[in-house]
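In: Please find the sequence and the predicted model below.
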Amino acid sequence: MPLGIWLCAPAPADEHGLPPLIEGLTRSLVTQAVTAFTRRGNTVAVTGPDAARIAAVADTVSDRRVLCVDPETVTVGGRRDPVGGGARTPESGSMDLLLAAELPAPWIDTDGQPYTTWARWLAPGGVLVVATRNPAGAGRFADHAGAVVTAATNAGLSYLQHIIAVLAHIQGDRLLISSPPASVTLPADAVHTEAHTDLLVFHSYFGGAA
């Protein structure tokens, strides 16, 4: 698959003043995804943890309709169920872009959910962008990207691109990584600081109407 690199370091607003998004996302990453995969008049849906604030950032890109799905989630019996009155369910074939924050780890059920549902939401030519990470610690590696690709392609989507979103500032030959906010607790067995998020991009040829 084509490999892309985006520079998505935190802007001053991320670090001073505005509340931080979920760990692994920045405002520049969200707005760049919306700008890259939609055009004026398109409809965008955002889902996953912290979806309400991510949708608010996506809505700063002008002339797009932004829908927040599952603004909060809870885990019940191994499944993530929406809570809160602000959640909305898109109609089949109505989304031009679905941005899914699968952080810190993707939820993939044995029946292929939520990817089968997400595929139905997409319009013909619609795009699914999944933000995920492959954490490593104490000699362990989690292939979250591989699991996402398998689930999305099994749902009938075509794997379009893998984008590495670099979440650090670049100075010469060095990456300058901002300290995480006080609300973020790093794992005790973390062996390195994660400086990027994987964006996995999928395309729907037929959309939910197929």
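Out: Yep, that arrived.
In: From now on I want contacts and neighbour counts done on CA atoms only, so please keep to that.
Out: Fine.
In: Next, count neighbours for the nearest residue to residue 89 once chain neighbours are set aside.
Out: Residue nearest to residue 89 in three dimensions, not counting chain neighbours: residue 69, with 6.3 Å by CA to CA, 6 or more residues apart in numbering. Neighbourhood size, residue 69 [other CA atoms under 10 Å]: 23.
In: And residue 69, how far from residue 112?
Out: Counting by CA to CA, to the nearest Å, the gap from residue 69 to residue 112 is 18 Å.
In: Residue 30 belongs to a helix?
Out: Yes - per DSSP: H, G, I helix; E, B strand; the rest coil, residue 30 lies within a helix segment.
In: Remind me what the lengthiest strand in the chain packs against, helices and strands.
Out: Determined from DSSP state E, the single longest strand within the chain is strand 122-132. Under the contact criterion of 3 or more CA pairs under 8 Å, 6 or more residues apart in numbering; DSSP states H and E, strand 122-132 touches strand 95-101, helix 144-154, strand 196-203.
In: here comes the other one, which I'd like you to weigh against the first:
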Amino acid sequence: MDAPSQPTPALTGTPRQLLPLTVWMCPDPDDEQPTASSRFDPCVRHRPNAGRELARHLIATCTHDGDLVAETHPTNDSVLAAAAELGRRAVACAPHFALAQYVASTLRSRSLGGAARGVALRPCRPDQMTRALADHLGTTALVITAPPPDDGDTALRPSRQGRAACPGCSASVTAVRQPPLGEVLLASWRMLRPGGHLAVVTTARHEGGRFIDPAPQIIRQARALGFRYSQHVIAVRVPSSEDGVLVQSSPGDLAQIRDQRATALPPAARVHADVCLFTKPHPTPNDDGRNDREPKGKV
């Protein structure tokens, strides 16, 4: 006789929502790698999270020809150059003159031809872009933001090693304060058109003996404004082969290598960046006529 069938256990609690996850291979070009002869020495905190290959992936995925791309925390010309090469318009917010000068000079050194006329720099902080870019409110297709860490005075200390200061640190010092993440997300909401995308590029790190992952806070604050969390992207930033990935260290990284007997954590290699990709939803009939430029919540 057949054994009695066992009852199927009932699911309890809230169903899990699986996060759409993808991996992009985005190795940084050689001209974005830090070298001993670089005019500026980007510190570990401000090495470009949105390198040119990652920018190309984001722009090609989220925009169409002629669309506008805005960047809030530039450390070089990667996003502007990628947008020009793909036939998009782009504008970057540069709050510091030396940073703007550096980005503009590297952009001029590229062979972009007439495409360079579609990209520009605006002298403003990320949270002020709604005023500086008032002519583009509600029409931007993609905002790329890579906010630097904000954990005290060490985040604002320039890195010098015989060369000019890190342009990202210089911008932080000159701007007096880093705008809160919520203000940058709110400005991004107002810049984006319905259906537009916000890409927040970040990375987890060890600092002061702690593991710091900013992604949960970013997701929580973006959702509070009304953004829809569309996808999480792992952007591999180093070259790969069948045998693995190639991690190259800069002179500054090599100087941090500790004795094997040391109890402190070893220096971490930046192999990938995390990209939280959000979408500004289209207004619905339930919005009661609410202006689609205003978020549903505050952060």
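Out: Good, I have the coordinates. Since this is a predicted model, take the numbers as computed values, not measurements.
In: Mind checking the TM-score on these two?
Out: Here the TM-score for the pair of chains, by TM-score structural alignment, normalised by the length of structure 1, is 0.78; 198 aligned residues with a CA RMSD of 3.4 Å.
In: follow-up on the earlier one: now the next helix or strand after the longest strand of structure 1 on structure 2. Mean distance?
Out: Remark: after strand 122-132 of structure 1, the chain's next helix or strand is strand 136-137, criterion DSSP states H and E. In the superposition with structure 2, the average deviation recorded for strand 136-137 of structure 1 is 3.0 Å (mean CA distance after the TM-score superposition for structure 1).
In: Show me what strand 136-137 of structure 1 is packed against.
Out: Counting contacts by 3+ CA pairs under 8 Å, 6+ apart, strand 136-137 of structure 1 packs against no other helix or strand.
In: Would you mind finding the match for the residue nearest to residue 89 of structure 1 in structure 2?
Out: Taking TM-score structural alignment for the superposition, residue 69 of structure 1 sits opposite residue 93 in structure 2.
In: do residue 170 of structure 1 as well
Out: Alignment note: residue 170 of structure 1 maps to residue 240 in structure 2; criterion TM-score structural alignment.
In: what sits against its match?
Out: By CA atoms under 8 Å, 6 or more residues apart in numbering, residue 240 of structure 2 lies in contact with residue 246.
In: gap between it and residue 267 of structure 2?
Out: Here residue 240 of structure 2 is placed at a distance of 21 Å from residue 267 of structure 2 (CA to CA).
In: returning to that earlier point: what's the spacing between the match of residue 69 of structure 1 and residue 71 of structure 2?
Out: From residue 93 of structure 2 across to residue 71 of structure 2, the span is 6 Å (CA to CA).
In: Kindly report the same for residue 193 of structure 2.
Out: 15 Å.
In: these two touch, right, residue 188 of structure 2 and residue 198?
Out: Yes - proximity of residue 188 of structure 2 to residue 198 meets the contact threshold set by CA atoms under 8 Å, at 7.2 Å.
In: shared neighbours of the two, which are they?
Out: Shared contacts of residue 188 of structure 2 and residue 198 (CA under 8 Å, 6+ apart): residue 143.
In: Where does stretch 273-281 of structure 2 end up in structure 1?
Out: Going by TM-score structural alignment, stretch 273-281 of structure 2 sits over residues 197-205 in structure 1.
In: Now the equivalent of residue 60 of structure 2 over in structure 1: which helix or strand?
Out: Aligned by TM-score structural alignment, residue 60 of structure 2 pairs with residue 35 of structure 1. In the assignment (DSSP H and E), residue 35 of structure 1 maps to helix 27-37.
In: which other residues reach the helix or strand that that helix is followed by?
Out: Downstream of helix 27-37 of structure 1, the first helix or strand assigned by DSSP H and E is strand 43-47. With contacts defined as CA under 8 Å, 6+ apart, strand 43-47 of structure 1 is touched by 34, 52, 54-55, 64-71, 90, 94-101.
In: Name the residues of strand 43-47 of structure 1 that are buried.
Out: By 16 or more other CA atoms under 10 Å, the buried positions in strand 43-47 of structure 1 come out as 43-47.
In: swap in stretch 81-97 of structure 1?
Out: Of the residues in stretch 81-97 of structure 1, 82, 87, 90, 92-97 count as buried by neighbour count, 16+ other CA under 10 Å.
In: how about JSON lines for these, with distance to residue 187 of structure 1 added?
Out: Below are the buried residues of stretch 81-97 of structure 1 laid out as JSON lines (distance: CA to CA, whole Å):
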{"residue": "82", "distance to residue 187 of structure 1": "27"}
{"residue": "87", "distance to residue 187 of structure 1": "31"}
{"residue": "90", "distance to residue 187 of structure 1": "35"}
{"residue": "92", "distance to residue 187 of structure 1": "39"}
{"residue": "93", "distance to residue 187 of structure 1": "40"}
{"residue": "94", "distance to residue 187 of structure 1": "39"}
{"residue": "95", "distance to residue 187 of structure 1": "36"}
{"residue": "96", "distance to residue 187 of structure 1": "36"}
{"residue": "97", "distance to residue 187 of structure 1": "32"}
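In: Could you list which residues are in contact with residue 94 of structure 2?
Out: Counting by CA under 8 Å, 6+ apart, residue 94 of structure 2 makes contact with 72-74, 100, 121-125, 171.
In: Other residues contacting stretch 145-160 of structure 1?
Out: When contacts are defined by CA under 8 Å, 6+ apart, stretch 145-160 of structure 1 is touched by residues 1-2, 106, 108, 112, 115-116, 119, 130, 132-134, 198, 200-205.
In: Next, find the distance separating the counterpart of residue 133 of structure 1 in structure 2 from residue 140 of structure 2.
Out: Aligned counterpart of residue 133 of structure 1 in structure 2: residue 203 (TM-score structural alignment). As judged by CA to CA, residue 203 of structure 2 and residue 140 of structure 2 stand 25 Å apart.
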